[in-house]
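Engineer: Please work out how this folds:
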Amino acid sequence: MTSVPEWFRSAIIYQIYPRVHGFQEGRFGTLVDIEKDLERIQKLGANTIWLMPIQPLGEVNRKGISGSPYAIRDYKSISADVIACDRKEELSPDDLEALGKEQFRSLVKSAHQRGMRVLMDFVGNHCAPDNVLLDPANPPQRGGYHPEWFIWDQEDKLPLAPEPDWWDTVDINYGIAVPGKPNYHRLYHQDEQVQKELWAYMTSVLTYWVKEFDIDGYRCDFAHWVPLEFWREAIAEVKGIKKETIFFAEAYDRLKELLESGFDATYAFEIYNQLKSLHHDVKYDDPYFEVPYIKDKINWERNRFGPRYCMVRYTENHDEIRSIVMYGSEERSKPPFLLALTLPGVPLLYAGQEAGAVIRPPLFEGNFGEEKFQNIDFHGRKDLTKWYEKVLTLRQEKSYLKGPELTFVIPSNRKMVIYLRRWGNEMALMIINFAFDSISEDVEFDLPAEILQSCWDSGGQLVDLLEGQQVIKIGSRTVAQRVKLTLSSLQSLLLEMRNN
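Structural biologist: Below is the predicted model of the structure:
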């Protein structure tokens, strides 16, 4: 597997939907709006932004009035929608494109000056039916005309879509069958030169944004439907240009194979799905049914992917409902995020999550039951925002929360998950308390050997960093110590080890 750049292991990703970031009646959010918001995002504690697609979108078979951002018409252009300009109609297409490039370059530069990183979406599995590659008039310098890069039925006027519900897009044919993908048996090229030319073009898309704008990596949409062979070649070429470029995959299959093909990380979607059972998809009328199995899932990940694997962990994104809605309340949304934040991996939050947003921005009008776009109120729940600032700062400051070392501790209470995080001599116990249906909960557990050994000579104490009230004293020469705690509803602890 690839060696993950150290900066990415310390990343806290803030996902941005450009359309609604600074949205006003009459116009979408812009690159300038995002650049102006970098100070607030950095103060929150995020150090990496992921921009959902900023390219122009297709008109043919468009969903809604505005279209989905994942139906891209031109991979190497910037949409006029995200360009800040009050007189767009007065500018020539070339001048407007130049302005967009200038604004995006400024955004990336401003982020880098703050020590932040910028990631883009790469939608390599499909594109708009009227993508420039399907335009006979498209000049070679913009990719040319290549109907042979798609799948056609004789009776169809357009190439095939990846699946019926994605009728605003068409499938890109990489020439290699991908098992499990619709139409996979038709994904081949009789002429190897056709395959070679497509791969070269799609790789040039990836290198373009790195070379021209110095971006730091990609979130790759539906990566498991693109051939592994392509990923191996393309990722190697991009990293040859900028070694610390990262790739993380939105993938729901072939995770290990994607990591072995050069990806630095994948979505941690199985843990996300497990946590749905706390409120949204309750199993057997028991909201805590899956909690004891969180340990099993993480251990499965470690055994499957190796000790230094990396996953992007989240409690919401643009494809999922808002976490406050998912878990039923602001307070109930906190333990799942603490889990995502403190397990090995890279945490991600979706813009507005920190302010308690309940509306999931639609990808197009009518999507998710939302008929229009709205600006995000980042000042909606100030106490929640302060909580996010606190826990994200802890994640940035504490080395033991960034490394791969993890040891589970067995609690007496099945509504809690406890684990030790360690980096060198620094360590802390994380107690995630999912209990919401009682005033308080008792829990007992044995302190792990690593903590007792650290206290062997002079003793020590475990000090809670979340609320600062809980302290557990540990004597020297202690062979075993059973801890008994009473926690209030949904009260979690981050108990940092401190020697006397």
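
Engineer: only C-alpha atoms for contact and neighbour calcs from this point on.
Structural biologist: Will do.

Engineer: My guess is Val346 contacts Met311. True?
Structural biologist: Yes - Val346 is within contact range of Met311, at 6.1 Å (criterion: C-alpha atoms under 8 Å).

Engineer: Next, count neighbours for Leu348.
Structural biologist: By other C-alpha atoms under 10 Å, the residues close to Leu348 number 24.

Engineer: Repeat that for Phe23.
Structural biologist: Phe23 has 17 neighbours, counted by other C-alpha under 10 Å.

Engineer: From Gln469, how far off is it?
Structural biologist: To Gln469, Phe23 is 42 Å away according to C-alpha to C-alpha, to the nearest Å.

Engineer: Check Asp165 too.
Structural biologist: Noted for Asp165: a distance of 52 Å to Gln469, by C-alpha to C-alpha.

Engineer: repeat for Ile451
Structural biologist: Counting by C-alpha to C-alpha, the separation of Ile451 from Gln469 is 20 Å.

Engineer: Compare neighbour counts for the two and give me the winner.
Structural biologist: Between Ile451 and Gln469, counting by other C-alpha under 10 Å, Ile451 is the more crowded of the two (25 against 9).

Engineer: can you tell me the helix or strand for that one?
Structural biologist: helix 449-454 (DSSP states H and E).

Engineer: From the contact counts, what lies against the following helix or strand past that helix?
Structural biologist: Scanning forward in sequence from helix 449-454 by DSSP H and E, the next helix or strand is strand 460-464. If you count contacts as 3 or more C-alpha pairs under 8 Å, 6 or more residues apart in numbering; DSSP states H and E, strand 460-464 packs onto strand 471-474, strand 493-499.

Engineer: Second input sequence below; structure requested for side-by-side comparison:
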Amino acid sequence: MIATLEQRFNRIIKKTKEHAVEKQFNHSINLESTSGPKPPYWITGQTLYEVYIRSFTKEGTFDAAAKRLPQLKRLGINIIWLMPIFPIGKVNRKGSLGSSYSVSNYYEINPEYGSKELFMNFVNEAHNLNLKVIIDMVANHVSFDYNAAQKDPKLLMYDDHGKPFRKYADWTDIVDLDYNYPATRTHIRDIMVYWLKEFSLDGFRCDVAGMVPVDFWEETVAHLRKINPDIFMLAEWEGSYLHKNAFHSSYDWVLYELMKSVKEGKESAIILLEWQNIRRQSYPENSCPLRFLENHDLPRAVQTFGKDGIAPFLTFIFTMDGLPLIYNGQEKGDSNFLSHFEKEPIEWVLNNEDLSRVYKSLIELRQSIPAMSSSEIKVCLHNKIPDILIYEKSGKSKIIVFLNMRSEQVFIEPGKELSAKLKKTAVLFNSQKNFSITQNKIILHPHQAIILGE
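Structural biologist: Now for the predicted structure:
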């Protein structure tokens, strides 16, 4: 009996432990009539780069960060996401500096980063380099000493005893906003309008977006699009309903957890392609999943996948549709988890040159070859080796991707169909110096990733 899309979706979704994932198949969206908002033209083929201003430079300021923008441009980056840039609450603060996700005033700049003028200079410098800038919007919660709540306490949620309420007990430095109170909706919408208008921003990454009512997002984003039709909206959540009207992108948490399971030998690599296919069929056509090996909430990629083992997983997300994410320092193989509450500058002088070359090559290939980011995938070789993926992607031209996710060398016979395709290809990318693919035999070295193109 052939499993339905819903059954296949539910079978895989049960494997995830991440809280920010909708665990049920969504029947409320008619995928035949709902394509979702189309991402702005400047998203296609690009890579999103997450910047934590506090750690991005030794100074931890906008001015110092602006001086590093040309290096990001040389890496091939065209879109920057800034983690929250607002003042941080002092009441119940965690650590000496506090989390940037505990906001005390949405109309000001965190003084440790600089001023509004310096932030505007940063945005202008980025735009002069044709870099887009989106900022983090934390719409679910604020700090205990949030300035606007001192004037209107009803903006906040309270428990039955009249104490400030939060959904997650260990988020001890924040209190949730009350979206049943109409003034809260107007307040947060006006904040987003202010930053979009005053600083010519290109979009927002919305923290724990699924914890905020979706009708708020839909109404607010419709308003924002009247100001900037090309605004980009990214949700930190995983749920197809967010893509109906409001968001272009949402996190692919499930893929991240599946990749970890493949790395640990708990799943066969083919499940990664299976999930990609399921997600594409169960989400609106224009949805643009965010795919990543790390972000500010996760361990560093080299810790999770290994310095030598990262290439095939990185190549996988760069050859899928959607939007790949790089967290600052990831591209140099940084293994230090950056504190949310203290200042820990990235040591840029300690650089893994081989790994940096892999990142730069994949970023540039994704920009220049449409097949890299297309959703058309065909498995080329159904083999019995669980940690090997060989698949073909189509765009204006075709590519063939070879991924060895195991720590040992693998020999594969290509078969007639694949052998015939190999005659017409050239090497576009190789994560290692060794190359052993012929029409008669494929040798993939440990953790090797190869892309061939017509």
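
Engineer: Can you list the residue ranges for helices in the stretch 51-200 of structure 1?
Structural biologist: Assigned by DSSP state H, counting those that start in this stretch, the stretch 51-200 of structure 1 shows helices spanning 93-113, 192-213.

Engineer: Compute the inter-axis angle for the last one and helix 93-113.
Structural biologist: Relative orientation of helix 192-213 of structure 1 with respect to helix 93-113: 60 degrees, computed using axes from the mean of the first three to the mean of the last three C-alpha atoms, to 10 degrees.

Engineer: what comes up buried for helix 192-213 of structure 1?
Structural biologist: For helix 192-213 of structure 1, burial by neighbour count (16 or more other C-alpha atoms under 10 Å) applies to 194-195, 198-199, 202-210, 213.

Engineer: for the residue mapped onto Cys310 of structure 1 from structure 2, what are its contacts?
Structural biologist: Counting by TM-score structural alignment, Cys310 of structure 1 lines up with Cys288 in structure 2. Contact partners of Cys288 of structure 2, counting by C-alpha atoms under 8 Å, 6 or more residues apart in numbering, are 39, 248-250, 321-323.

Engineer: got it, and Tyr146 of structure 2?
Structural biologist: Applying C-alpha under 8 Å, 6+ apart to Tyr146 of structure 2 gives the contacts 89, 103-105.

Engineer: ditto for Trp348 of structure 2
Structural biologist: So Trp348 of structure 2 contacts 329, 332 (C-alpha under 8 Å, 6+ apart).

Engineer: helix, strand or coil for it?
Structural biologist: Recorded secondary structure, Trp348 of structure 2: coil (DSSP: H, G, I helix; E, B strand; the rest coil).

Engineer: what's the matching residue for it over in structure 1?
Structural biologist: With TM-score structural alignment as the criterion, Trp348 of structure 2 pairs with Asp377.

Engineer: got it, and Gln448 of structure 2?
Structural biologist: Gln448 of structure 2 maps onto Gln491 in structure 1, with residues paired by TM-score structural alignment.

Engineer: Spatially nearest residue to that match, not counting backbone neighbours?
Structural biologist: Nearest residue to Gln491 of structure 1, sequence neighbours excluded (C-alpha to C-alpha, 6 or more residues apart in numbering): Asn433, at 5.9 Å.

Engineer: how many other residues sit next to whatever residue of structure 2 lines up with that neighbour?
Structural biologist: Counting by TM-score structural alignment, Asn433 of structure 1 corresponds to Asn404 in structure 2. Per other C-alpha under 10 Å, the neighbour tally for Asn404 of structure 2 reads 27.

Engineer: distance of Asn404 of structure 2 from Arg93 of structure 2?
Structural biologist: Using C-alpha to C-alpha, one gets 45 Å for the distance from Asn404 of structure 2 to Arg93 of structure 2.

Engineer: do you know how far the equivalent of Trp387 of structure 1 over in structure 2 is from Ser397 of structure 2?
Structural biologist: By TM-score structural alignment, Trp387 of structure 1 lines up with Val358 in structure 2. Val358 of structure 2 sits 22 Å away from Ser397 of structure 2, taking C-alpha to C-alpha as the criterion.

Engineer: can you give me the strands for the stretch 351-454 of structure 2?
Structural biologist: Here the stretch 351-454 of structure 2 has its strands, by DSSP state E, counting those that start in this stretch, at 377-379, 388-394, 398-404, 410-412, 426-430, 436-437, 442-444, 449-453.

Engineer: Then the stretch 1-150 of structure 1?
Structural biologist: For the stretch 1-150 of structure 1, applying DSSP E, counting those that start in this stretch gives strands covering 13-16, 48-51, 117-122, 126-127.

Engineer: got the ones you listed as a markdown table, with mean neighbour count and distance to Thr169 of structure 1 columns?
Structural biologist: What follows is the strands of the stretch 1-150 of structure 1, written out as a markdown table (neighbours: other C-alpha atoms under 10 Å; distance: least, C-alpha to C-alpha, whole Å):
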| stretch | mean neighbour count | distance to Thr169 of structure 1 |
| --- | --- | --- |
| strand 13-16 | 24 | 22 |
| strand 48-51 | 24 | 20 |
| strand 117-122 | 23 | 15 |
| strand 126-127 | 24 | 5 |
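
Engineer: which residues touch the residue sitting nearest the centre point of structure 1?
Structural biologist: Centroid check for structure 1 by C-alpha atoms, centre = their mean gives Leu348 as the closest residue, at 5.0 Å. For Leu348 of structure 1, the contact set (C-alpha under 8 Å, 6+ apart) comprises 12-15, 312-315.

Engineer: likewise Ser143 of structure 2?
Structural biologist: 88-91, 102-104, 173-175.

Engineer: Which position in structure 1 pairs with it?
Structural biologist: In structure 1, Ser143 of structure 2 lands on Ala128 (TM-score structural alignment).
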